[in-house]
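>>> no sequence for this one, just the structure:
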């Protein structure tokens, strides 16, 4: 085979749709987000279950560790190991779908912003906030019905009257009895919850940027930097992927993910309780939790400020390792894709 033929073959191969997809940074982001979401959901679902049962209970109060352990023991004794994974199907679908879509859309919007501003421009925290906010709203609209099913399945035991037995049966019942409006119950506090992920991603991006500076010894160096399409930071004309996030190790990502998640959760946790109360109301004639402001008023007057932080114990136990695991898997898969699929 002569050189021209070989070149033509190579070109055709590189233009093959399947190869183009595998080499696409967007596909890499989607795959990394999907696998990260799947891993954390499967391993940590029992803590999600306990958190939701605390959130929807307007009477029970429990400590961070003791209450969580006691709840897990009670569920296991009543319903066995299977009971600890009730509601896993909507949780798995929503988590993998939302994380995969989130990372893909977030990376795409950042790339569009960079092209609009300048190919060599350095995105600011405001740009990251804008990208994550838009992505969060779109993700919320896409997944809200699934989160409702997760809330309701986790809030009930399988033996409870009118409990959803399967994801399909629950969706059919929700749509039949409550219509399209029911599918988007709790959307307002859910949209407010977009701020948590937005704040987390801005903090994550800035902490990663700072850590790369430290590892490269560039603090205060004043060199020109820009972010690549995969969210990495490049320095100068001769920068490569290995000069950015690829230099960070698992411990770096664990620390960055932990700090960013703690910061975001501390600012926005109460919305989760409000959303859980609203979404757990069944039928068109909802009970005490009919609206966002009404729910806030009911919780405040009936349970005080502490009522807005119910379930924060198991949530802390869940989200810290969960957030760390999510971002470590995401960064690891992203790095593997760049090394072997790019």
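Received, thanks. Note that the structure is a prediction, hence the values are computed from the model and not measured.

>>> C-alpha from now on. contacts and neighbour counts both.
OK.

>>> just how off-centre is stretch 109-127 within its chain?
Stretch 109-127 sits 23 Å away from the centroid of its parent chain (CA atoms, centre = their mean, to the nearest Å).

>>> what sits against residue 185?
Counting by CA atoms under 8 Å, 6 or more residues apart in numbering, residue 185 touches 148, 278-279.

>>> buried only: go through those for me.
Buried by 16 or more other CA atoms under 10 Å: 148, 278-279, out of the contacts of residue 185.

>>> can you give me the strands for the protein?
For the chain, the strands defined by DSSP state E cover 225-227, 233-235.

>>> pick the most buried one from those strands.
strand 233-235 (a mean of 21; mean count of other CA atoms under 10 Å).

>>> can the strands of the chain go into CSV with extra columns for distance to residue 118?
Shown next, in CSV, are the strands of the chain (distance: least, CA to CA, whole Å):
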stretch, distance to residue 118
strand 225-227, 10
strand 233-235, 14
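
>>> for residue 208, find the nearest of those.
strand 233-235 (9.0 Å; CA to CA).

>>> show me what the closest one is packed up against.
Judged by 3 or more CA pairs under 8 Å, 6 or more residues apart in numbering; DSSP states H and E, strand 233-235 is in contact with strand 225-227.

>>> this is the other structure I want to compare:
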């Protein structure tokens, strides 16, 4: 997240390895909260991105509820519940490790001052790239489960069956190049936006960062979530299209570049923003909840 946690975690006596363990544990708690809050929004987003059957987010949500039931909004939840906890754990562990590295390798005259915003972006981008190793296949499986037919037409018995079939096609890491780009941009912006708001609040009120109220941490986290998606959404659309594509002769998109080109030819610029409404609606509570839970966990274990 950011230095509201960083300041709490910098207490005397904390070794670097112990602090990294705390970062990872807090991130895992935040990841579980993220999945439970955001999964219903996410399935609507994926259906809008990968299908032309729904004109609006409301129609998609209504159709899912009517034809598949309320539990359908949590289709494919097991994979992200296990995996996203690990992903968010990596995000915060990698971000704080990169932040500490940058702080330790700058001019001594800058000791005790915040990093530049470009450095926060770089630390966040590093966290995103590190996270992509897990998030690529986890999101691929989740998207396949979210978009498969309902009832007798199901393609996968569950997440592990989906993994087995994708591996059989050699496609578990399909869309990984665009996933890496999306993660770097998204988390660079996420941490950058959060840092900017936290630093501005601390400067305006004269309050130590670790004393900033939890509701403000959640608010700034939610707004950072909006920045994350506004800055990376077209990459996410391409990723979703590639990860719901067919196999063999049924495969439409050969490469990331081909997917960009086909999307633009068929749908224009608007095609890269399908589903942005429910995504932004989801981003505020999900990101706020993630930051709030990570913050609360970090303060508790310290």
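Cool, the structure landed. Predicted model only: the values in this text are computed from it and were never measured.

>>> TM-score of the superposition?
Overlay of the two chains. TM-score (TM-score structural alignment, normalised by the length of structure 2): 0.87; 286 aligned residues with a CA RMSD of 2.3 Å.

>>> in helices, which of the contacts of residue 185 of structure 1 fall?
With helices defined by DSSP state H, the entries of these inside them are 148, 278-279.

>>> all helices of structure 2, in order?
3-9, 16-50, 57-68, 78-104, 117-147, 159-168, 176-205, 214-243, 256-267, 276-301.

>>> residue range in structure 1 corresponding to the first one, please.
Equivalent residues of helix 3-9 of structure 2 are lacking entirely in structure 1, counting by TM-score structural alignment.

>>> counting contacts, what elements does that helix pack onto?
Taking 3+ CA pairs under 8 Å, 6+ apart as contact, the helices and strands that helix 3-9 of structure 2 lies on are helix 276-301.

>>> how distant is the helix it packs on from the center of its chain?
11 Å.

>>> equivalent analysis for stretch 283-302 of structure 2, please.
14 Å.

>>> list the buried ones in it?
In stretch 283-302 of structure 2, counting by 16+ other CA under 10 Å, buried: 283-298.

>>> cool, and stretch 35-42 of structure 2?
For stretch 35-42 of structure 2, by 16+ other CA under 10 Å, it's 35, 37-42.

>>> that stretch vs structure 1, average distance?
Here the mean offset of stretch 35-42 of structure 2 against structure 1 after fitting is 1.4 Å, by mean CA distance after the TM-score superposition for structure 1.

>>> which residues in structure 1 does that stretch align to?
Under TM-score structural alignment, the match for stretch 35-42 of structure 2 is residues 41-48.

>>> across to structure 2, which of the contacts of residue 185 of structure 1 hold up?
Here is what carries over to structure 2 from those, by both residues aligned by TM-score structural alignment, their matches' CA atoms under 8 Å: 148, 278-279.

>>> quick check: the gap between the counterpart of residue 151 of structure 1 in structure 2 and residue 250 of structure 2.
When structure 2 is aligned by TM-score structural alignment, residue 151 of structure 1 is paired with residue 143. Computed as CA to CA, to the nearest Å, the residue 143 of structure 2 to residue 250 of structure 2 distance reads 18 Å.

>>> which one's more surrounded, those two?
residue 143 (22 against 8; other CA atoms under 10 Å).

>>> OK, contacts around the aligned partner of residue 31 of structure 1 in structure 2?
Here residue 31 of structure 1 is matched to residue 25 in structure 2, going by TM-score structural alignment. Residue 25 of structure 2 makes contact with residue 89, according to CA under 8 Å, 6+ apart.
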